[in-house]
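[1] Here you go, sequence then predicted model.
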Amino acid sequence: MSDHVVQIVQHLRPGGLECLVLDLTRRSRSRSTIISLEGTREEAINAWPRLREFSDRILFMEKPPGLVPRLAVSLARTLTAIGADVVHTHHVGPLIYGGAAARLAGIAKLIHTEHDAWHLDARRRRFIVRTAMRAFRHLLVADAPNVAGQMNLHLGFENIMVIPNGVDTNRFTPGNSRIARASLNLPLGVPMFGIAARLEHVKGVDILIDAMTEFPELHLAIAGDGSERESLIRRVDANGMAGRVHFLGRVDAMEDFYRALDRFCLSSRAEGLPLSLLEAQACGIPVIATNVGGVLDAMDPGSGFVAAKAEPAAVVNAIYGSLARIQVSNPRDFVMEHYSLDRMMIDYEELWHGNTPNQSSDMATA
């Protein structure tokens, strides 16, 4: 396949969306480039060493803060210069700038994947997204049925294709817990729960910390960084939990992080279809998560446990339920069957090159 596929993201910082884009690029049979609207090459690679593998396939537009109309023209020139045939945007900023640039550059194939829908609760955001989708006529993809449903409800679009996120089940595999904990300097011989998330309000790490006060025997490992790190550390100290909550910062070997755990928890206030749940389950780890976004779609029903709301009391109940239940299935089998990276790659490759993946949901131009 000779088509040059260009994926456009807002930034290249560690996150589920960004990891998915890297996986798509790494596994694609097509010529592939990633364009980040924000940041510089040096800053991004220094902050996320994994990007070195992609250094010859990533470009940075170095967008300043705020609305920058001229960026669409610069981006169109870049797309023309590198010979882009397909433009695939992810999230709102790339939807707008990438959509305008693709049309200015005369690129016919324009695809947009929506990874969550909670931001559409805001009326202004709905207007902007709906206007961009209608103006640029993307092929629309959602990463979960729930996200597709919210796009239909808030934006009025129908027949949105659903391509579920996939994870690399060759990388994320069960492993030795003791070795994994040693590699992360986590204590042995204690029950270990964990969360991997940006340390921002939407991810609800504070909710999980508050819930864990009810379980003095449990330790909590936190992978990730963000603007709430210091306030979360203060919260842990105020709750008298400093000896059993472990802030790990950025973790590159995430497979070892999951292997170190007895349970993986996700206490988000909003989500799309979270990759971290799939990665943990691919490593054979049962999960606990709040019932937001596509969480129910991403959870093995025979081993996972859901918290009804994104609040500490509901998470406490879910932890009790998870600890008490008899596990009747292997979460890795669930991911292998429904959420493998290979399956996702087949669907996107077919979409990039002019075909509709063979699944029940239809694709529509907005």
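    Sure, I can see it.

[2] make it CA atoms for all contacts and neighbour counts henceforth
    OK.

[3] Would you map the strands across this protein?
    4-9, 31-36, 58-60, 86-90, 109-114, 139-142, 161-162, 192-196, 219-223, 245-249, 263-266, 287-290, 305-307 (DSSP state E).

[4] Format those as JSON lines; extra columns: distance to residue 318 and mean neighbour count.
    Output for the strands of the chain, formatted as JSON lines (distance: least, C-alpha to C-alpha, whole Å; neighbours: other C-alpha atoms under 10 Å):
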{"stretch": "strand 4-9", "distance to residue 318": "35", "mean neighbour count": "24"}
{"stretch": "strand 31-36", "distance to residue 318": "38", "mean neighbour count": "21"}
{"stretch": "strand 58-60", "distance to residue 318": "41", "mean neighbour count": "20"}
{"stretch": "strand 86-90", "distance to residue 318": "32", "mean neighbour count": "24"}
{"stretch": "strand 109-114", "distance to residue 318": "29", "mean neighbour count": "22"}
{"stretch": "strand 139-142", "distance to residue 318": "28", "mean neighbour count": "24"}
{"stretch": "strand 161-162", "distance to residue 318": "29", "mean neighbour count": "24"}
{"stretch": "strand 192-196", "distance to residue 318": "13", "mean neighbour count": "24"}
{"stretch": "strand 219-223", "distance to residue 318": "16", "mean neighbour count": "23"}
{"stretch": "strand 245-249", "distance to residue 318": "19", "mean neighbour count": "18"}
{"stretch": "strand 263-266", "distance to residue 318": "10", "mean neighbour count": "27"}
{"stretch": "strand 287-290", "distance to residue 318": "7", "mean neighbour count": "26"}
{"stretch": "strand 305-307", "distance to residue 318": "5", "mean neighbour count": "24"}
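
[5] this is the other structure I want to compare:
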Amino acid sequence: MNTVFVGHTSNISGAEKMLLAVVGEAVRSGAAVTVVCPEGRLAQALPAEAQHVAIPELGLGGEQGPARILAAARMAARWVSAARTIRSLSRRPGTATVVNSLFALPAAQLARPPRGVSWLVHDAVASGRQRAVVSISRRVVRRAVACTEAAAAPVRDLGLPAEVVPYGVPWPVEDYFAATRTPPVVGMLALLTPWKGHLVLLDAIARLDGVDVELAGGNFSGDQDYVDELRARAERPDLAGRVRFLGHVDPDEVLRRWDVVVSSSVLPEAGPLSVLEAMSHGLPVVASDHGGPTEFLAHGEGILVPAGDSGALADALRTLLGDDSTRAEMGRRARATVAARHDSAVTLPALYSELIA
């Protein structure tokens, strides 16, 4: 069996971390693995057994206004270039092609692999732009595999078959729960891009005296204006000295020192891996009440708040940071949920099997 994986970016966020995990499972299964993705951090993180073939970046990268129009035109040209590469690899006998990103689907459509492609759905398809990309690519998608029902439902609404296989994280792992620190530390593991909702979190922390916040994650070059906006917000008197920008970090390093983890996305996320990572280590999560977190936190593993509501987010954080027993109980429930549904030793083989079925 030959398996070709296609990624759209050189950056590593939750979707790319899951891609690396599935690539590892494919290697362990004995498949000949090729990963088609841009040069950069993702390619450097591939296992030695996987062949890397470079393509251009296929995402818009956060540009706004007229710059976004030019970026879209460049992206179309890159889809054509990437399609040539995908075509030559996917037409080898006995090859399964797996697309890891919505924005790589048009390149796969142009490549037209003989067996079609499996799409590993990391997006809760919510915007008109996302739906348009899926619509122009739907003929090449043989099956879609999503991590939550929240991600599968909009794909089915567009007429594509979608199965659900939950994401997983390593298990068992250490319980990081501890009594609330002084000062308390709230953390967020997410790419610095507007839809992740960092400004909502900063506005919430501004309502809480004596609470620090750490933002862990890099950013696309096109999102630099947003990063500058975040830094300017962090320097205002109500937050000065309480916000730390960490860049790319080892999640375990920061989770050990956080009291609560936040996922404050303003648009739905399919299944943020950072939420599962926090849950596995016994940390309570406060998340926006849409997308995958509504399933991850359905049984008291954390608190759901309306998306974009900094007041509700502040209230939830105030409740948790003032009550260690509630945090501990949520942490216990979170670890039990991970053990029962999100152990990667179980989910990864199931996910890879579904993708190549």
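    Happy to help now that I have it. Quick caveat: nothing in here was measured; it's all calculated off a predicted structure.

[6] related to what we said a few turns ago, determine which of the strands of the first structure approaches residue 132 of the first structure most closely.
    Proximity to residue 132 of the first structure, assessed across the strands of the first structure by C-alpha to C-alpha, is greatest for strand 109-114 (10.7 Å).

[7] What lies in contact with that closest one?
    By C-alpha atoms under 8 Å, 6 or more residues apart in numbering, the residues outside strand 109-114 of the first structure that reach it are 85-91, 95, 99, 102, 137-143, 147, 352.

[8] Just give me how far that strand sits from the chain centre.
    Strand 109-114 of the first structure sits 16 Å away from the centroid of its parent chain (C-alpha atoms, centre = their mean, to the nearest Å).

[9] likewise stretch 29-43 of the first structure?
    Using C-alpha atoms, centre = their mean, the offset of stretch 29-43 of the first structure from its chain centre is 17 Å.

[10] How about stretch 293-309 of the first structure?
    With C-alpha atoms, centre = their mean, you get 16 Å for stretch 293-309 of the first structure.

[11] now do stretch 86-95 of the first structure
    15 Å.

[12] For residue 325 of the first structure, see how far away the aligned partner of residue 122 of the second structure in the first structure is.
    Using TM-score structural alignment, the partner of residue 122 of the second structure in the first structure is residue 115. Note on residue 115 of the first structure: its distance to residue 325 of the first structure, by C-alpha to C-alpha, to the nearest Å, is 31 Å.

[13] Compare these two and say which is more crowded by neighbours.
    Shown here are residue 115 of the first structure and residue 325; by other C-alpha atoms under 10 Å, residue 115 has more neighbours (24 against 12).

[14] now residue 337 of the second structure: how far from residue 256 of the second structure?
    From residue 337 of the second structure across to residue 256 of the second structure, the span is 20 Å (C-alpha to C-alpha).

[15] Please apply the same query to residue 172 of the second structure.
    16 Å.

[16] Neighbour count: these two, which is higher?
    Neighbour tally, residue 172 of the second structure and residue 256, criterion other C-alpha under 10 Å: the higher count belongs to residue 256, 16 against 13.

[17] about what we covered before: isn't the match of residue 122 of the second structure up against residue 273?
    Yes: counting by C-alpha atoms under 8 Å, residue 115 of the first structure touches residue 273, with 7.0 Å between them.

[18] Now for the two: what residues contact both?
    Joint contacts of residue 115 of the first structure and residue 273 (C-alpha under 8 Å, 6+ apart) are 143, 144.
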